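> structure for this input, please:
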Amino acid sequence: MSTTETAIASAEAHSAHNYHPLPVVVASAEGAWVTDVEGRRYLDMLAAYSALNFGHGNRRLIEAAKAQLERVTLTSRAFHHDRFAEFCTELAELCGMEMVLPMNTGAEAVETAVKTARKWGYRVKGVPDGMAKIIVASDNFHGRTTTIISFSTDHEARADFGPYTPGFEIVPYGDLTALRAAMTENTVAVLMEPIQGEAGVLVPPPGYLPGVRELTRERNVLFIADEIQSGLGRTGKTFACEHEGVVPDMYLLGKALGGGIVPVSAVVSSAAVLGVYRPGEHGSTFGGNPLACAVALEVIAMLRTGEYQQRAAELGDHLHRELGLLTGGGSVEAVRGRGLWAGVDIAPALGTGREISERLMRRRVLVKDTHGSTIRIAPPLVISKEDLDWGLDQLRAELGA
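Prediction:
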């Protein structure tokens, strides 16, 4: 067997089959390119679902991590460390908020948001104990913990994991009438992705997010924006909510915040909301650790330049123009997205999303499928226009073939 086949066979034998990766084994990476164990190079057009917004091996981020590795990497929150206050201050300012609660993974940020909204509902809004309700959207993806899959409409993520956590109301994404009808005196929050990633990069209809903001403000309900995939430059703005001029009550951040080096997530909100916590009520041993803060601080500094948001906007316009030219010819049924983020619905007659992804892999382009014949395109924001065009050429060639 080849080195690739041996590695895949070993993984299949000794790891749980909770993922179905493409049959490529990455050994090294730089920028928008990865190299496998056989020495073959591939263009990464997925960027680890936006965790690698700044590319593989970004030198600024690597140097920030190396410098911190030499000093201190973990204290736990039992003590203060010298990067924590700076991280919380800088991230709060980037978000236009007041307080930060750092965690590690995106799912932890969502779980933290759920707990925060409930506690705020009981302590501040006056909802009777145990009666808090959170409204979410159908086809959402917020993670895979027991609580989160309790309000998922994805059968694969949900089946066989019950009993499920109560307290959630699911409404159709993009439907303000349904959202208004679902609200009661016990509603404490509306939790939504400003663009639904896993569902196929679904952009809500114009006016929807402002409508959600208006409704939640009217009813004294928290608007929680899950920007774990959409945030930090991906859509051409720092936050996807900015495209609609919306500021939520709470941002959920992750993925790109760790620079592709360490898992870093955060809940960012006002003092009135995050101020409900008291010592011992919530925490994480690794949340807000020195190494995570050092890397995230460099990410924040990079975003403050506006360079990456501008690249995503300009290259994103180019990406969507080129993808749009593929529609109407029988091979691509629809294209959605914003910035350097697109969901492409391939005509089912050409193959499933998985099959298209495998065929593109053989052309040295890495994308990932979702929901039938849809593929997702989300290259690192540092990709060059030439490399982006080369990747699009491979897609055209495959669809033509």
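> when you work out contacts or count neighbours from here on, use the C-alpha atoms and nothing else.
Will do.
> now do the strands in the stretch 1-150 of the chain.
In order along the chain, the stretch 1-150 of the chain carries the following strands (DSSP state E, counting those that start in this stretch): 26-30, 33-36, 41-44, 99-103, 133-137.
> out of those, flag the one nearest Leu297.
strand 99-103 (12.7 Å; C-alpha to C-alpha).
> so which of the strands of the stretch 1-150 of the chain is nearest Met1?
Nearest of those to Met1, taken as C-alpha to C-alpha: strand 33-36 at 15.5 Å.
> name the helices or strands packed onto the closest one?
On a contact count with 3 or more C-alpha pairs under 8 Å, 6 or more residues apart in numbering; DSSP states H and E, strand 33-36 meets strand 26-30, strand 41-44.
> I have a second one here; can you model it like the first so I can compare?
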Amino acid sequence: MSALTLERPASAQSARLMDLEAQFGARNYKPLDVVLTRGAGVHVWDVDGRRYLDCLSAYSAVNQGHCHPKILEAMVAQAGRLTLTSRAFRNDQLAPFYEELCALTNSHKALPMNSGAEAVESALKVARKWGYEVKGIADDQAEIIVCAGNFHGRTLSIVGFSTDPVSRQGFGPFTPGFKVVPFGDAAALEAAITPDTAAFLVEPIQGEAGVIMPPAGYLKAARDLCTKHRVLLILDEIQTGLGRTGKLLAEEHEGVEADLTLLGKALSGGFYPVSAVLSNAEAMSVLKPGEHGSTFGGNPLACAVARAALKVLMEEGLVENAARVGARLQASLAAIASPAVKEVRGRGLLLAVELHEEAGPARRLCEALRGRGLLCKETHDHTVRIAPPLVLTEAQADWIAEQFDAELRAL
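This is a model prediction of the structure:
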């Protein structure tokens, strides 16, 4: 029997909170109807005390698990000392954060920001300025190449080069200077490069598009082309970075290094908005005092939290765990015998189950799984993204596969 038939109606408390949200909140999201109040590790609990295994991790922001005690301890301790100075003054957490982050990622420089979208916008500014001051592109002629199906955030400039009509419709006019090529097509990338090309911005795996994997060797080919044509390679690792794919950075799967690497989400373990642009010395050298900044970027609370989050990732072996448990979960999902499944794909603990259109919308599957105590979220109508915290055990991975098996067979 499908879990949909077992679903209990929302309690009075849940219903009241959802009604208040609908009454007073902007309706720019369509969440599942579950009201969460507590989290620990891979689990979250709703206001009625029901426990769920979280298979979204706040879009990979909670790689270290919900409310990790060591990150919590660092946050509370720093919050009692100093939270914000702005960059008008120095603080004692920023320099160690720079040192530890750059050493861990083999970077020369780091630019701290708050949200992932801010990191993307910062990288676009750096790339254009580098194009003018270092490459010698004529003023206001710099081009940045992006990929169809991309997701880099929600600012006006970013949605302007999105190919998702839902993201773009009604928000124009858009920032010029961007060129779109097919994802995974190195030949198309080379054909699009001109003397005015400053950078190529790409996700190693397209997460929001449905965990779309590029052909093997694509990132290496992109790196070689960017080097050949003196173009900055910008890798958006906001979702794929920090262990999610079974490597610290997804670029490591093909042995490449970007000129600019973007991190966010799990950089704070879900406690605080922290993002960063990592760079080689040449690209970041174009920024001078007063040309870019953020009141909260690099604040002592953010830096202390991020330092603890990075330490947890490495000391607890979460990167290696993502590789091992992710391979097990992917194999189990791929073995499910259901005609509803079109494809299972991904890497590490960034996975997706795509359904055939005839099976109906993926939202229905997510709602059924919720009834079994498993929280997933659909993307692009027919795909369910699976990205649990990297603390997931093999037994928990097997349980996830069992729940999918039961509901997919019902479909």
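> TM-score them against each other, please.
The TM-score (TM-score structural alignment, normalised by the length of the first structure) is 0.98; 400 aligned residues with a C-alpha RMSD of 1.0 Å.
> sorry, back to before: looking at the helices and strands packed on strand 33-36 of the first structure, which is nearest to Arg83 of the first structure?
strand 26-30 (27.5 Å).
> where does that closest one end up in the second structure?
Under TM-score structural alignment, strand 26-30 of the first structure corresponds to residues 36-40 of the second structure.
> what residues are up against the aligned residue in the first structure for Asn114 of the second structure?
Aligned by TM-score structural alignment, Asn114 of the second structure pairs with Asn104 of the first structure. Contact analysis of Asn104 of the first structure by C-alpha atoms under 8 Å, 6 or more residues apart in numbering lists Gly254, Pro263, Val264, Ser265, Ala266, Phe286, Gly287, Gly288.
> identify all contacting residues around the match of strand 26-30 of the first structure.
Stretch 36-40 of the second structure is contacted by residues Val44, Trp45, Asp46, Val47, Gly65, His66, Cys67, His68 when judged by C-alpha under 8 Å, 6+ apart.
> of these, select the buried ones using a PyMOL command.
Applying 16 or more other C-alpha atoms under 10 Å to the contacts of stretch 36-40 of the second structure leaves a buried subset, and the PyMOL line that selects it is:
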select buried, resi 44+45+65+66+67+68
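> and which of the contacts of stretch 36-40 of the second structure is nearest to Gln13 of the second structure?
Checking the contacts of stretch 36-40 of the second structure against Gln13 of the second structure with C-alpha to C-alpha, the nearest one is Val47 at 7.4 Å.
> now do the contacts for that closest one.
Gln13, Ser14, Val35, Leu36, Thr37.
> now render those residues as TSV, adding distance to Ala323 of the second structure.
Shown next, in TSV, are the contacts of Val47 of the second structure (distance: C-alpha to C-alpha, whole Å):
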residue	distance to Ala323 of the second structure
Gln13	40
Ser14	37
Val35	31
Leu36	29
Thr37	30
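> any idea how far Pro172 of the first structure is from the aligned partner of Gly49 of the second structure in the first structure?
Per TM-score structural alignment, the equivalent position to Gly49 of the second structure in the first structure is Gly39. The spacing between Gly39 of the first structure and Pro172 of the first structure, counted by C-alpha to C-alpha, to the nearest Å, is 46 Å.
> for His243 of the first structure, same thing?
Taking C-alpha to C-alpha, one finds His243 of the first structure at 21 Å from Pro172 of the first structure.
> excluding sequence neighbours, find me the nearest residue to the spatially most central residue of the first structure.
With distances taken as C-alpha atoms, centre = their mean, Gln229 lies nearest the centre of the first structure, 1.8 Å away. Excluding the flanking residues, the one nearest Gln229 of the first structure by C-alpha to C-alpha, 6 or more residues apart in numbering is Ser50, at 5.7 Å.
> now for that neighbour, how many residues are close by?
28 (other C-alpha atoms under 10 Å).
> that one -> the second structure?
Matched to the second structure by TM-score structural alignment, Ser50 of the first structure sits across from Ser60.
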